[in-house]
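In: I'd like to go over a predicted model; first the sequence, then the structure.
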Amino acid sequence: MNSRVIHLFAMMVILVCAQTPVSASELHITATLPALGQIAQGVAGKFGEVKVLAHIGQDPHFVPPKPTLARHLTHADLLIAAGLGLEIGWLPPLLEAAGNDNIRPGGSGYLDGTQVLAEVLGKPQGKITRALGDIHPEGNPHWYIDPINAVRLAQALAERLAVLDPGHAVVFRQNAANFARDVQARMPGWQTALQDLSPLVSYHDSYLYLVQRFGLKVIDFVEPKPGIEPSTAHLDMLVGELQKGSATTLWMEPYHDGKTARKVCELGHILCRVMPDSIQGDGFAGYLHLIDVIAAGGR
């Protein structure tokens, strides 16, 4: 995006923001993804206003960077992102247009997976080239689908919000603790339910953290490499493997639910499962429902 386009984009953001009054009595939090926004709302409660940039069901790799999204960043006290390169194609121009240095990566108002995770999974080994597909050099960015990582995010958020609003620090920390308790109470049920969905084939490597958390087995991917459409030869090989009974389900996000995936399920005699990475719902209840839906076999 050249400097002239960025300047025009920024002017549009200023005009939009001038028409959008904000309350000075609450924290202004922006999350890049719906699931992150639900966790943020759960921690902040009534003391924070949360805006989300991506829509439910939208591919988080590809979000159009519209000026109406940048306005949510202009006055934000805190930005929560998946990080690890997931939003690299659309978040930087929004940050540039918003002009809020505090919420840029490295700023005190920025929080992403690198500051939350105990371990980043899926880091590529060896020399990274385009031949490997659309890989994320820093590691797999889909960490937020793992409920234990969601708890880590809630705890990190509570501490960050406590600095921004010390008067409600106890509330933020208690909200995060309640969420951790609710997740732990559900873990045995999720563990049992998910075993019936394994071994599995995944369209994209979106479920790595969830799969490892619950000890599931992924035998292959519809994409031969991240972001690369499968060839006929790859699909023939995959179907042949599935016809031997090597997997029971194919997991895919709503934006990958198309003819290719459905044909693999039909010819491979397995069940197609649409496993969302976001779902309607408010706060912690919305996020917990997301994991409930996945554990129940998706949609």
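Out: Now that the structure is in, tell me what you want to look at.

In: For the rest of this, base every contact and every neighbour count on C-alpha atoms.
Out: Noted.

In: What's the local residue count around residue 157?
Out: 23 (other C-alpha atoms under 10 Å).

In: Doesn't it lie inside a strand?
Out: No - counting by DSSP: H, G, I helix; E, B strand; the rest coil, residue 157 is not found in a strand; it is helix.

In: Which stretches in the chain count as helices?
Out: For the chain, applying DSSP state H gives helices covering 3-18, 34-44, 67-74, 91-98, 147-164, 169-195, 208-214, 232-242, 259-268, 283-295.

In: State the distance from residue 293 to residue 184.
Out: Here the criterion is C-alpha to C-alpha, to the nearest Å. By it, residue 293 lies 17 Å from residue 184.

In: neighbour-wise, which of those two wins?
Out: More neighbours surround residue 293 than the other of residue 293 and residue 184, with 17 against 14 (other C-alpha under 10 Å).

In: can you pull the buried residues of stretch 27-47?
Out: Under the neighbour-count criterion of 16 or more other C-alpha atoms under 10 Å, stretch 27-47 has 27-45, 47 buried.

In: right, I mislabeled it, should have said stretch 233-244
Out: For stretch 233-244, the neighbour count (16+ other C-alpha under 10 Å) marks 235, 238-239, 242 as buried.

In: Equivalent analysis for stretch 175-188, please.
Out: For stretch 175-188, by 16+ other C-alpha under 10 Å, it's 175-177, 179-180, 183.

In: burial of residue 232, as a residue count?
Out: Around residue 232 there are 9 other residues, counting by other C-alpha under 10 Å.

In: any idea how far it is from residue 241?
Out: Per C-alpha to C-alpha, residue 232 is found 14 Å from residue 241.

In: How about residue 171?
Out: In this view, residue 171 and residue 241 are 52 Å apart by C-alpha to C-alpha.

In: okay, now the one to match up with it:
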Amino acid sequence: MAEPSSFSMTFPSLKLRFYFFIFLCFNIGIVSAQLSSDFYSTTCPNVLSTIKTEVDTAVNNEARMGASLLRLHFHDCFVQGCDASILLDDTSNFTGEKTALPNANSVRGFDVIDTIKSKVESLCPGVVSCADIVAVAARDSVVALGGTSWTVQLGRRDSTDASLSLANSDLPAFSLNLSDLITAFSNKGFTAKEMVALSGSHTIGQAGCITFRTRIYNETNIDSTFATSLQANCPSTGGDTNLSPIDTTSQNSFDNAYYKNLQSQKGLFHSDQELFNGGSTDSDVNGYSSDSASFLTDFANAMVKMGNLSPLTGSNGQIRTDCKKVN
């Protein structure tokens, strides 16, 4: 009888140890699949400084590139998550996102990303993803133009496909009304206030005439002097690609002037002015207009959240050698 008694006492202990082992293995798998700020600390310790050097050079050569690299990250993450799908050229298997309506003849910076990738590959072949490069380049671009910094979480992997249809459906258009903007961002997990904070990225960069022509000729909630000044470079017909700064106050400085412009009915896009047009987000615009620190803090937090949109991690996806095509 001694042996059965002894077994009955140790069996629960063995079961507990077994369940703990399974629990531990499961959670190790979860943790290993998460993004982390020090993901490349041992595998490619100089990656961040390398990216920063190239971004600083690109922005110094052309200030507009800072806005373009920031927008590239946004347009990547809102389609399939932050997976560098926007960088892929068309193939026989899929049509990429570069020709989608919100991207065609508009999204820029691919050459800068390619240059960075080439430099990083020479340092650490097959280690750093294109998706992570895009995310870090966006942060460094904001900093290069005098904006705030944030800790970029790393460990994303690259997709092996892209989606033209999702790019057309998921990226918010410059013509959207407030309710549609709120819905578009809510679909990605953002609050209305986070949407207003992220829209502050329009404090830098330029836009083609075709994107704001309707507003400056047909809308009434626009400063008349502002509209007239824009019409000089954006005729009612033709000149679609003629550029104007989105923030006419300080287009190359990452600050809160964008919100002050909205208060003066000087939003360039219809969607911009919708944030301050008697609706629910007026108070957020007023807040960021009067408190630059609050805007920069909320913007940085929203960018971290955006960078966490459905990343590929672990064994999913791949580390592309060439950002334009799958391995």
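Out: Received it, and whenever you're ready, just let me know what you need. Given the structure is predicted, the values throughout are model-derived calculations rather than measurements.

In: Please state their TM-score.
Out: TM-score for the superposed chains, counting by TM-score structural alignment, normalised by the length of the first structure: 0.30, backed by 151 aligned residues with a C-alpha RMSD of 6.2 Å.

In: Could you dump the buried residues of stretch 233-244 of the first structure into JSON lines with distance to residue 286 of the first structure added?
Out: JSON lines is the format used below for these (distance: C-alpha to C-alpha, whole Å):
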{"residue": "235", "distance to residue 286 of the first structure": "35"}
{"residue": "238", "distance to residue 286 of the first structure": "35"}
{"residue": "239", "distance to residue 286 of the first structure": "35"}
{"residue": "242", "distance to residue 286 of the first structure": "34"}
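
In: Report the two of those residues separated the most.
Out: Farthest-apart pair in those is 235 and 242; separation 10.4 Å (C-alpha to C-alpha).

In: Please enumerate the shared neighbours of those two.
Out: Counting by C-alpha atoms under 8 Å, 6 or more residues apart in numbering, residue 235 of the first structure and residue 242 have no common neighbour.

In: contacting residues around residue 284 of the first structure?
Out: By C-alpha under 8 Å, 6+ apart, the residues touching residue 284 of the first structure are 38-39, 41-42, 179.

In: so which of the helices of the first structure comes closest to residue 221 of the first structure?
Out: With C-alpha to C-alpha as the measure, helix 232-242 is the member of the helices of the first structure nearest residue 221 of the first structure (8.3 Å).

In: angle of the closest one against helix 259-268?
Out: Orientation of helix 232-242 of the first structure against helix 259-268 (axes from the mean of the first three to the mean of the last three C-alpha atoms, to 10 degrees) gives an angle of 40 degrees.

In: Which elements pack onto helix 232-242 of the first structure?
Out: Taking 3 or more C-alpha pairs under 8 Å, 6 or more residues apart in numbering; DSSP states H and E as contact, the helices and strands that helix 232-242 of the first structure lies on are helix 259-268.

In: for the helix it packs on, which positions count as buried?
Out: By neighbour count on 16+ other C-alpha under 10 Å, the buried set for helix 259-268 of the first structure is 261-262, 264-265, 268.

In: Would you mind pulling up the elements that that helix packs against?
Out: Looks like helix 259-268 of the first structure contacts helix 232-242, strand 249-252, strand 271-274 (3+ C-alpha pairs under 8 Å, 6+ apart).

In: can we see that at 7 Å?
Out: Contacts defined by 3 or more C-alpha pairs under 7 Å, 6 or more residues apart in numbering; DSSP states H and E place helix 259-268 of the first structure against helix 232-242, strand 271-274.

In: Check which helices and strands the shortest one is in contact with.
Out: It stands for strand 271-274 of the first structure. The contact analysis (3+ C-alpha pairs under 7 Å, 6+ apart) places strand 271-274 of the first structure against strand 249-252, helix 259-268.

In: and if we set it to 10 Å?
Out: Under the contact criterion of 3 or more C-alpha pairs under 10 Å, 6 or more residues apart in numbering; DSSP states H and E, strand 271-274 of the first structure touches strand 200-202, strand 249-252, helix 259-268, helix 283-295.

In: list the helices and strands the first one packs on?
Out: Spelled out, that is strand 200-202 of the first structure. Strand 200-202 of the first structure packs on strand 218-221, helix 232-242, strand 249-252, strand 271-274, going by 3+ C-alpha pairs under 10 Å, 6+ apart.

In: between the ones you listed, which one is nearest to residue 209 of the first structure?
Out: Evaluated over these, closeness to residue 209 of the first structure peaks at strand 218-221, with 11.7 Å, by C-alpha to C-alpha.

In: Output the contacting helices and strands for that closest one.
Out: Using 3+ C-alpha pairs under 10 Å, 6+ apart, strand 218-221 of the first structure sits against strand 200-202, helix 208-214, helix 232-242, strand 249-252.

In: could those be laid out in TSV, adding distance to residue 272 of the first structure?
Out: Below are those laid out as TSV (distance: least, C-alpha to C-alpha, whole Å):
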stretch	distance to residue 272 of the first structure
strand 200-202	9
helix 208-214	17
helix 232-242	12
strand 249-252	5
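
In: what's the closest of these to residue 158 of the first structure?
Out: Closest among those, once you apply C-alpha to C-alpha, is helix 208-214, at 22.6 Å.

In: Return the set of buried residues in the closest one.
Out: 208-211, 214.

In: Which of these sits closest to residue 110 of the first structure?
Out: Checking the buried residues of helix 208-214 of the first structure against residue 110 of the first structure by C-alpha to C-alpha gives residue 209 as the nearest, at 22.5 Å.

In: mind checking which of the helices and strands packed on strand 218-221 of the first structure is nearest residue 157 of the first structure?
Out: Comparing these against residue 157 of the first structure with C-alpha to C-alpha, the closest turns out to be helix 208-214 (20.1 Å).

In: Please name every helix or strand in contact with that closest one.
Out: When contacts are defined as 3+ C-alpha pairs under 10 Å, 6+ apart, helix 208-214 of the first structure sits against helix 147-164, helix 169-195, strand 218-221.

In: Quick one: these as a markdown table, columns for distance to residue 4 of the first structure too.
Out: Listed next are those as a markdown table, based on distance: least, C-alpha to C-alpha, whole Å:
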| stretch | distance to residue 4 of the first structure |
| --- | --- |
| helix 147-164 | 35 |
| helix 169-195 | 42 |
| strand 218-221 | 42 |
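
In: For stretch 6-22 of the second structure, which outside residues touch it?
Out: 23-28 (C-alpha atoms under 10 Å, 6 or more residues apart in numbering).
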